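**Q** sequence? don't have it. structure:
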């Protein structure tokens, strides 16, 4: 009555026999329980100049760059997720298999999807679970959320992200209950992935407790500047091979590169180098980012200097 028929609380009270205060409490409870959801769709301004420059320099199929203005990092990520959701929705159709990774940018994208009903949608978790203090941004929950938004089915990968040895990894990946999920990897039509960094101040895998500071430093020493689906990559796009990277469970680089639509979502200054690496590696072929990351990435390309990246973004992820 209130939201669809535009009746006032007084009118609803007279019709239902409830007091006006009870009507108000019921409306509040409806929002708390998720019966009612309110979305504010801010106009999403884009930087077309940066989009064209990045697309040309990185040979990507499509790039969207959000105009950030003075937004703090957390609000930037939320709005970036909204923009990425609109980007992703343009590719959705019946009988698709979608793959998801993990992280805040992917969470914000999935959270901003407009609920729609598709036939034959399947969502697959592409990397092992992290068991983070915030399960909302972990792979299993993101696969479930995306499937619910699109009225589809989902398959979660029942393994941790990192194990203690390469032998353990190989054994787990051969297990029947794991192969029931990994068989879908080669059927993925669209992959939604975050782009991680190995900078200690901003490394999500370090914050999640999956990497120690020493392990992160080993990855840096081996040339890694970032990761996609925990596949660590150097600035030139080459894969980083260390004892640790051989213990990570999830989709491999070759299989990911065969996915037709590979959307990377990342924003902020700390993601400039990882975005360059991810694009050069072929692990992503489409990008949704903000003007800060885009500007810093282009500066590095144009001037060949990493000095811009060494400055700290005050509220970076």
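**A** Here it is on my side, so go on. What you are looking at is a predicted structure, and each value in this text was computed from that prediction instead of being measured.

**Q** from here on, just use CA atoms for contacts and neighbour counts.
**A** Will do.

**Q** contacts made by stretch 250-257 with the rest, please.
**A** 126-128, 161, 182, 185-186, 229, 231, 262, 282-284 (Cα atoms under 8 Å, 6 or more residues apart in numbering).

**Q** could you rerun that using 7 Å?
**A** With contacts defined as Cα atoms under 7 Å, 6 or more residues apart in numbering, stretch 250-257 is touched by 126, 127, 128, 185, 186, 231, 282, 283.

**Q** neighbours around residue 82, how many?
**A** If you count neighbours by other Cα atoms under 10 Å, residue 82 ends up with 23.

**Q** can I assume it is in contact with residue 110?
**A** No - in this structure, residue 82 is not within contact of residue 110 by Cα atoms under 7 Å, at 8.7 Å.

**Q** included below, for side-by-side comparison, is a second structure:
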């Protein structure tokens, strides 16, 4: 080993292993303190010293930065059970959504709201704020008899109570009983007004579903086994608003989708700011598809989805 490398190693061992200060090392070796600092830097550059950051959050933060850059996101939050007292990953995602959204709200006039179990977690954990100039607008039909707490109208009402804001209601089911019923509803002024308002919100908070494996439509009883088989045959991988879509982001048209009432994927793509909140590995592919379309501005996901997104190819490749 060269004489200088021996000195570099000696200084590194004294500093990093024996935890002796740079000033004391300088005194011991008859060197100046700036010389010791310089030689410690040289030891790192030559690979004699390698510094590794080992912390539970380090990999997560690197992954977060990588995904945010890859998909040009304004914000990305990853829900993890690490260092959390909560056991429900949806609840953690809901809390992250609250922390992300609420500082933005004083500048928001119209807040669009989707539906589902994860959006529900955001609403239940929302803080009490005074936002009388803001209006909350459901973006999909919100009338039904089962699992009412996940419906858009109920969520919008709950949130308006917490934020002391105005609220509008979507007086229609997410899926009409027939195409004729849908067409009749769409002719009413109430639906025309709520759809127009939804298309002009400043910020939208939406959940994502997988109509084959996991979806709000299943939980609310809108989809049966026959519908699932048809959607699988048509290669639907996700749903957002009132649209089922395939891996290319193209709408999947079936008798079921023709009866859906709410903002379409095309409508959502034109919104100013779109926040997606989702958990569950089964939603990873559908989220990747939406991210590649370039309209999602903010994303709250869990670690399983983050791992999937981090390993996929850059959309520009």
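**A** Received it, and whenever you're ready, just let me know what you need. Keep in mind it's a predicted model, so treat the numbers as computed, not measured.

**Q** TM-score them against each other, please.
**A** For this chain pair, the superposition-based TM-score is 0.74 by TM-score structural alignment, normalised by the length of structure 1; 258 aligned residues with a Cα RMSD of 2.6 Å.

**Q** remind me, longest helix of structure 1?
**A** What stands out as the longest helix in structure 1, according to DSSP state H, is helix 73-89.

**Q** show me what that helix is packed up against.
**A** When contacts are defined as 3 or more Cα pairs under 7 Å, 6 or more residues apart in numbering; DSSP states H and E, helix 73-89 of structure 1 packs onto helix 104-111.

**Q** could you say what helices and strands the helix it packs on packs with?
**A** Packed next to helix 104-111 of structure 1, using 3+ Cα pairs under 7 Å, 6+ apart, are helix 73-89, helix 139-149, strand 190-194.

**Q** so which of the ones you listed is nearest residue 292 of structure 1?
**A** Ranking these by proximity to residue 292 of structure 1 (Cα to Cα) places helix 73-89 first, at 10.3 Å.

**Q** and after the longest helix of structure 1, which helix or strand comes next?
**A** Scanning forward in sequence from helix 73-89 of structure 1 by DSSP states H and E, the next helix or strand is strand 97-100.

**Q** quick check: that following strand aligns to which part of structure 2?
**A** Alignment note (TM-score structural alignment): strand 97-100 of structure 1 is matched to residues 110-113 of structure 2.

**Q** how many residues are close by the alignment partner in structure 2 of residue 198 of structure 1?
**A** Mapped onto structure 2 by TM-score structural alignment, residue 198 of structure 1 lines up with residue 211. Residue 211 of structure 2: 24 surrounding residues under other Cα under 10 Å.

**Q** with adjacent residues omitted, what lies nearest to residue 268 of structure 1?
**A** Spatial nearest neighbour of residue 268 of structure 1, excluding adjacent residues (Cα to Cα, 6 or more residues apart in numbering): residue 293 at 4.9 Å.

**Q** what about the aligned residue in structure 2 for that neighbour, which SS state?
**A** Applying TM-score structural alignment, one finds that residue 293 of structure 1 aligns to residue 305 in structure 2. Three-state call for residue 305 of structure 2 (DSSP: H, G, I helix; E, B strand; the rest coil): helix.

**Q** residues in contact with residue 305 of structure 2?
**A** Residues near residue 305 of structure 2 by Cα under 7 Å, 6+ apart: 280, 281, 284.

**Q** swap in 10 Å and give it another go.
**A** 78, 79, 278, 279, 280, 281, 282, 283, 284, 285, 287, 288 (Cα atoms under 10 Å, 6 or more residues apart in numbering).

**Q** just residue 174 of structure 1 next, same as before
**A** Residues in contact with residue 174 of structure 1 (Cα under 10 Å, 6+ apart) are 168, 180, 182.

**Q** which residue in structure 2 lines up with it?
**A** So residue 174 of structure 1 corresponds to residue 187, using TM-score structural alignment.

**Q** which residues in structure 1 form strands?
**A** 62-66, 97-100, 122-125, 153-155, 190-194, 196-197, 224-228, 231-234, 261-265, 286-290 (DSSP state E).

**Q** and the first one, which stretch of structure 2?
**A** Here strand 62-66 of structure 1 aligns to structure 2 at residues 75-79, judged by TM-score structural alignment.

**Q** average offset of the matching stretch relative to structure 1?
**A** After superposition onto structure 1, stretch 75-79 of structure 2 sits on average 1.7 Å from its aligned residues (mean Cα distance after the TM-score superposition for structure 1).

**Q** residue 235 of structure 2: which of the contacts of residue 305 of structure 2 is nearest?
**A** Proximity of the contacts of residue 305 of structure 2 to residue 235 of structure 2, judged by Cα to Cα, is greatest for residue 285, which lies at 12.2 Å.

**Q** could you find the counterpart of the closest one in structure 1?
**A** So, by TM-score structural alignment, residue 285 of structure 2 is matched to residue 273.

**Q** longest helix of structure 2, counting residues only.
**A** From DSSP H, the single longest helix across structure 2 is helix 56-70.

**Q** who's in contact with that helix?
**A** Residues outside helix 56-70 of structure 2 that contact it (Cα under 10 Å, 6+ apart) are 53, 72-80, 82-83, 291-292, 297-299, 303, 306-307, 309-316.
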